[in-house]
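Enquirer: Sequence first, predicted coordinates after that:
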Amino acid sequence: MEQIILKGKVFPEIIYRKTGSGPALLLVHGFPANPLLWREIIPELSSRYTLLMPDFFAVPGSWMVDGHNSMDMLAEGFAAILDNEKVERTVIIGHSMGGYMGLAFAGKYPSRLHGLSLVHSSPVPDDEARAEGRRKTVAILESGGKRLFLNKMVKALFPDEFNDKHPEVYKRQTEEAIAVDDQSLVAFYRAIMERADTRSVVQGLSCPVQYLIGEKDSLANIRKELAQKSLAKTSFVSIFKNAGHMVMLEEPDAVLATLNRFLSYCLAEGQE
């Protein structure tokens, strides 16, 4: 997997990974992970597609300006990657935070999308209770409580039965999260907290939108997520009854199957 360091117009430095061949996909990891979040599905996807994977935490201070970023700024970073690769249109597959970034990109560059896949992600902003929880989390992170918060957060990403059966996955994801530098954790969490309501963006898209939903996702409101399926002109919805917030690690074969159907539709000849 190739690592590319790009000097951007918005960010002094952005880093992304590249592998595979074929039509280009933007595969965007969530918080607080890295492109290896997709490790279980990269081999098959890369046999058919060129995977461009932003790596937000590889180098402290990258993907930020003076310690800050925003969803709109991150969307500009995606445009810089596509321009560097000479890719006019793509499909974005974004997990959680990565989906929020994909929605911001869709708002700014709708004509550059063949499709948008939201993996445990939604265009709905936080309600006040969730927003207040996020503000408290920022305070915890800024006061040195990173390890305690991340241990608890990563455990909640998976159902209890998955953690019991696969403790090595929870341990690995926790270690990768704790390795992220403190400044990046706060900056990206603030960007999540301050993201816009993008339901009107989805309504305006001409490309298909996909939702991958875990029925045991403790971080999501399933009813609220399902209510969004009618926003897009063309929607694909997959519900994983035994999955939490990390379906690409919990049920990779099922994820590949549903992604391949979506990608085939989006990239079919003549599909607009």
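Expert: Nice, thanks for sending it over.
Enquirer: When you work out contacts or count neighbours from here on, use the C-alpha atoms and nothing else.
Expert: Noted.
Enquirer: would you list every one of the helices in this protein?
Expert: Here the chain has its helices, by DSSP state H, at 42-46, 71-84, 97-108, 128-142, 146-156, 160-165, 167-178, 182-193, 199-204, 222-227, 247-250, 252-266.
Enquirer: Please name the residues that touch the nearest residue to residue 158 once chain neighbours are set aside.
Expert: Excluding the flanking residues, the one nearest residue 158 by CA to CA, 6 or more residues apart in numbering is residue 244, at 4.9 Å. With contacts defined as CA atoms under 8 Å, 6 or more residues apart in numbering, the neighbours of residue 244 are 157, 158, 159, 214, 215, 216, 217, 218, 250.
Enquirer: In addition, the following structure is provided for comparison:
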Amino acid sequence: MELAWDDTGQGLPVVLLHAFPVNRRMWAAEREALAPRYRVITPDFRGHGESGLAEEDSTMERLAEDVCGLLDELKLERVVLGGLSMGGYAAFAFLGRHADRVAALVLADTRAGADSEDGRKARHDSAALAEKEGAGVIAERLLPKLLGATTQANKPEVVAAVRAMILSTPPAGIARALRGMAARSDSTPLLGAIRVPTLILVGEEDTLTPPAESEAMAKAIPGAALVKIPAAGHLANLEQPAAFTRALEDFLGSLRF
């Protein structure tokens, strides 16, 4: 199973893990802004973008091991690890298995907790729907949840870009990721043990992983910084790239190793 990724710039390596069900193109603004000072690595998860599709479900542990294998291939021992939404779930799985390889952590529009029983059922139902009817029905169901009201009203180009990324995702990749997310474990016990610099970002209009959840994570992680992005929903970096990237640059600039 082949992974696709972009590797841009030089300096402190920053690995950014994308959301479901889009791909590494969501990090274009961050790559452009950070590459003059940092080495920015943005993989496509299995079943997304230009990466291959495996037969088994895309559990968060498998995504984490894919990232670990990529770091091995690039001969990178420690990185700043960032993830948005599903990328955050994979980052938690990576942290649980390879904490020694994480120099700093960025968690955006994500949560530590596992799905509720209803949440798991909804994911399995959506997986079956994707396999039966394709990516289009998933796009139309998800877009109003992924993007904040401000973006939906005022940024049709962002809506179109997200829709295009979803439509480019193979239905089997969507289904396997949904089942993988449904199976993920509760990462809340990890929070108090995190000892690396941590930035938490969340869109103020995020209804999927609301700001209150990010506030709780920030309180649980020693020394974590929390930044709320105005006029942004669940895909905060795409909706308000300038504010998101500014917060990320400020955090990276504060790191001392």
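Expert: Received it, and whenever you're ready, just let me know what you need. Just so it is clear, the structure is predicted and the values come from calculations on it, not from any experiment.
Enquirer: that older thread, and the helices of the first structure, which is most packed in?
Expert: Mean neighbours per residue, mean count of other CA atoms under 10 Å, is largest over the helices of the first structure for helix 97-108, with a mean of 25.
Enquirer: what stretch of the second structure does that helix fall on?
Expert: Counting by TM-score structural alignment, helix 97-108 of the first structure pairs with residues 86-97 of the second structure.
Enquirer: Residue 206 of the second structure pairs with which position in the first structure?
Expert: Match for residue 206 of the second structure (TM-score structural alignment): residue 217.
Enquirer: And its match, how close does it get to residue 56 of the first structure?
Expert: 24 Å (CA to CA, to the nearest Å).
Enquirer: If you count surrounding residues, which of the two has more?
Expert: residue 56 (26 against 22; other CA atoms under 10 Å).
Enquirer: quick one: contacts for the more buried one?
Expert: 14, 15, 16, 34, 62, 63.
Enquirer: How many residues are close by the second one?
Expert: Which is residue 15 of the first structure. As a measure of burial, residue 15 of the first structure has 21 neighbours, counting by other CA under 10 Å.
Enquirer: Please apply the same query to the fourth one.
Expert: Counted by other CA under 10 Å, the residues lying close to residue 34 of the first structure total 21.
Enquirer: How about the first one?
Expert: By the criterion of other CA under 10 Å, residue 14 of the first structure has 26 neighbours.
Enquirer: Out of the contacts of residue 56 of the first structure, list just those in strands.
Expert: Using DSSP state E, 14, 15, 16 are the members of these that sit in strands.
Enquirer: Let me have those in a markdown table, adding distance to residue 123 of the first structure as columns.
Expert: Output for these, formatted as a markdown table (distance: CA to CA, whole Å):
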| residue | distance to residue 123 of the first structure |
| --- | --- |
| 14 | 25 |
| 15 | 26 |
| 16 | 24 |
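Enquirer: So which of these is the closest to residue 168 of the first structure?
Expert: residue 16 (26.3 Å; CA to CA).
Enquirer: Tell me the residue in the second structure aligned with that closest one.
Expert: In the second structure, the residue matched to residue 16 of the first structure (TM-score structural alignment) is residue 5.
Enquirer: Could I get the contacting residues of its match?
Expert: With CA under 8 Å, 6+ apart, residue 5 of the second structure has these contacts: 24, 41, 42, 43, 44.
Enquirer: whereabouts in the second structure does stretch 254-263 of the first structure align?
Expert: Against the second structure, stretch 254-263 of the first structure falls on residues 243-252 (TM-score structural alignment).
Enquirer: on that earlier part again, can you lay out the helices of the first structure as TSV showing distance to residue 28 of the first structure?
Expert: Below are the helices of the first structure laid out as TSV (distance: least, CA to CA, whole Å):
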stretch	distance to residue 28 of the first structure
helix 42-46	12
helix 71-84	10
helix 97-108	5
helix 128-142	22
helix 146-156	18
helix 160-165	23
helix 167-178	16
helix 182-193	14
helix 199-204	18
helix 222-227	20
helix 247-250	12
helix 252-266	14
